[in-house]
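*Asks:* Got a predicted structure here, sequence first:
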Amino acid sequence: MASAGREIRIAVLVCDGLSDWHKTRMGDQMLWFPRLLNAASDRHFSHLNLKLMFDRYDTFSGQLPSSDLVSTYAACVITGSKANAFDQDPWIQQLKAFVLDNHERTRMIGICFGHQLLAEAFGGKVGRMEGGWESGWADVQSVGDLGTELWGRDHIAMMFSHQDHVEVTPPGFTVLLSNNRAPNHSQVMGDTCLSVQGHPEMIASDVSAIVEYRTVVSPVFDPVWAAQVQAGLSQPVDDVFVGAKLLAFILDGRKGMKDVR
């Protein structure tokens, strides 16, 4: 008889409500994160027979895991958002308070906005990047001994879509990845918090839709620059590898990350 599998419960703290335009072209967060982490589980953790289970919380509507449920989750994944992590909206302040109150009860994983929110919550600073948006394919490099030890590669390629970045890394966190656009592309605090600025959960067509929207539907991108971004989306990315590192941290903290090659 086949084993039922080891259940791993993950709370997806959704930080943005997508328009119908976006949903018809790219789905939403409850497609992206199960897709990424299940692919990572199949490729890197098949021997563990994991059964990943995902619960959605729309943080922008005030939804957060109740106190009695927090410890039942292996991790909370804080998603991207069009909001700014330094905004004063009540839901953003509530999310920061939730992270501070619960990061020792369940692991926190931050993606893009989630990366920046963790920085702001713990005393760092987020601001606009010089030179405008970083969108599409980009390469980041490991930083220092810990960055090399945990990520295990000198260079990692991901999809990106952000105009803000972590300017000041919060106390207790160590920068793991960087590039010439932003000094902090990944950070870790002990075995409780790990975040990345990129979007490993998004595939090329997702990012293409975002670029199209910001070029044609709600134009903020220069069309010539946007065309260059679109042309670069066919380059290979390390999304499943990054997903495996995130899942490894969810399962076993920094030690787990070191075991993923």
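*Replies:* Okay, I see it. Keep in mind it's a predicted model, so treat the numbers as computed, not measured.

*Asks:* Please make it C-alpha for all contacts and neighbour counts, starting now.
*Replies:* OK.

*Asks:* okay, how far is it across stretch 194-214, tip to tip?
*Replies:* 29 Å (CA to CA, to the nearest Å).

*Asks:* And it, what's buried?
*Replies:* 194-204, 206-213 (16 or more other CA atoms under 10 Å).

*Asks:* again, but for stretch 222-242
*Replies:* With burial defined by 16+ other CA under 10 Å, the residues of stretch 222-242 counted as buried are 226, 229, 230, 233, 237, 239, 240, 241, 242.

*Asks:* so how far is the first residue of it from its last?
*Replies:* 30 Å.

*Asks:* Then stretch 154-171?
*Replies:* One end of stretch 154-171 to the other measures 25 Å (CA to CA).

*Asks:* Quick check: chain neighbours aside, which residue is closest to residue 245?
*Replies:* Distances taken as CA to CA, 6 or more residues apart in numbering place residue 257 nearest to residue 245, at 5.2 Å, with adjacent residues excluded.

*Asks:* Comparison target below:
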Amino acid sequence: MKIGIIECGTNRPEWAAYGSFGSWFPPLLAQAGVPMDYAFFHAPDGKLPDDPSVCDAWLLTGSPASTYDNAPWQRRLSAFLDQVIGRQPVIGICYGHQHLHQMLGGTVEKVPDWGVGIHHYALKQRPDWLPDTLAQESSGGFHLIALHQDQVTTLAEGSTVLAASDFCPAAVTTIGDDVLTFQPHPEMAPAFAAEVYEFERQRIGNADADRALAELDGPRNVALAARWMVAFLQSRLNRRQHHD
């Protein structure tokens, strides 16, 4: 399985030691125990392939951008995804989650409060591609790092909410058969999240920043999220092979 990782933003130079937005995903997905190959593309620089078939599936990373910026690179990314969706599976994380919902008819808006710290997302629905053993492990939902002020406030048509919280009603979703999205960040290290919370402290607010920083030592269901992603990709790709 070859995954095309589309970086939707660039890390700040002072945080370069933490890696790039795309570099965090191979170690995350490796926790699912399935060998994969990766190719990396940087959307803000216009570096997208001419032919989506160079990869079996696609993953969109987070970004400091907002989907409603409607920058040229975001429009080019949507044009590329128009070629992919319905033909290959796609996963969107944070910004990627928002971009996919917006381009498919949903709405993304800035909400008054920031989602920061480790949030709990309760399981709302089991997708048909989730194996029984994984479904049992998922009964308690997900504890994952949050870092966002934008949210999907209207779902794209054909969406299903799989996990949610009171703060984030569309935390884990599918759109149709071939798109899986996560608003939280299973790939993000607590140390990096702490850097960003401190950087954004003034906008987040001292009380919420302090609470979020204190939560970062808590348990997270990172491997569980990775196994969900890989189960989704395997199911969609196996189905397409049978249809072919």
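*Replies:* Right, received. Where do you want to start? Owing to the predicted nature of the structure, the values given are computational and were not obtained by experimental measurement.

*Asks:* Can you give me the TM-score here?
*Replies:* For this chain pair, the superposition-based TM-score is 0.88 by TM-score structural alignment, normalised by the length of structure 2; 234 aligned residues with a CA RMSD of 2.2 Å.

*Asks:* before we move on, the earlier item: filter the buried residues of stretch 194-214 of structure 1 down to just the ones in strands.
*Replies:* Using DSSP state E, the members of the buried residues of stretch 194-214 of structure 1 that fall in strands are 194, 195, 196.

*Asks:* which residues does the last one contact?
*Replies:* Put plainly, it is residue 196 of structure 1. Each residue near residue 196 of structure 1 by CA atoms under 8 Å, 6 or more residues apart in numbering is listed here: 110, 111, 112, 115, 185, 186, 187.

*Asks:* Okay, and which of the residues you listed map to helices?
*Replies:* Among the contacts of residue 196 of structure 1, the members falling in helices (DSSP state H) are residue 115.

*Asks:* Let's have the contacts of residue 196 of structure 1 in TSV, adding neighbour count and distance to residue 177 of structure 1.
*Replies:* Formatted as TSV, the contacts of residue 196 of structure 1 follow (neighbours: other CA atoms under 10 Å; distance: CA to CA, whole Å):
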residue	neighbour count	distance to residue 177 of structure 1
110	26	14
111	23	13
112	27	13
115	30	12
185	24	5
186	28	5
187	26	7
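
*Asks:* For residue 6 of structure 1, state which of the contacts of residue 196 of structure 1 is nearest.
*Replies:* residue 110 (23.7 Å; CA to CA).

*Asks:* pull the longest strand from structure 2.
*Replies:* Selection of the longest strand in structure 2 by residue count, based on DSSP E, yields strand 107-123.

*Asks:* Identify each buried residue in that strand, please.
*Replies:* Buried residues in strand 107-123 of structure 2 (16+ other CA under 10 Å): 107-109, 114-123.

*Asks:* ok, so of the residues you listed, who is nearest residue 42 of structure 2?
*Replies:* Closest approach between the buried residues of strand 107-123 of structure 2 and residue 42 of structure 2, by CA to CA: residue 108, at 22.3 Å.

*Asks:* Show the contacting residues for the one residue sitting closest to the centre of structure 1.
*Replies:* Most central in structure 1 under CA atoms, centre = their mean is residue 111, positioned 1.8 Å from the mean C-alpha point. Listed by CA under 8 Å, 6+ apart, the contact set of residue 111 of structure 1 reads 77, 78, 79, 80, 195, 196, 197, 198, 199.

*Asks:* Helix, strand or coil: sort out the fourth one for me.
*Replies:* Pointing back at residue 80 of structure 1 there. coil (DSSP: H, G, I helix; E, B strand; the rest coil).

*Asks:* For burial, what's the neighbour tally of the aligned residue in structure 2 for it?
*Replies:* Alignment note (TM-score structural alignment): residue 80 of structure 1 maps to residue 62 of structure 2. Residue 62 of structure 2 sits with 27 neighbouring residues when counted by other CA atoms under 10 Å.

*Asks:* these two touch, right, residue 62 of structure 2 and residue 8?
*Replies:* Yes - using CA atoms under 8 Å, residue 62 of structure 2 is in contact with residue 8, at 6.1 Å.

*Asks:* what sits in contact with each of those two?
*Replies:* Taking CA under 8 Å, 6+ apart as the contact rule, residue 62 of structure 2 and residue 8 both touch 21, 95, 96.

*Asks:* coming back round to it: looking at structure 2, which of the contacts of residue 111 of structure 1 still make contact?
*Replies:* Shared with structure 2 under both residues aligned by TM-score structural alignment, their matches' CA atoms under 8 Å, the contacts from the contacts of residue 111 of structure 1 are 77, 78, 79, 80, 195, 196, 197, 198, 199.
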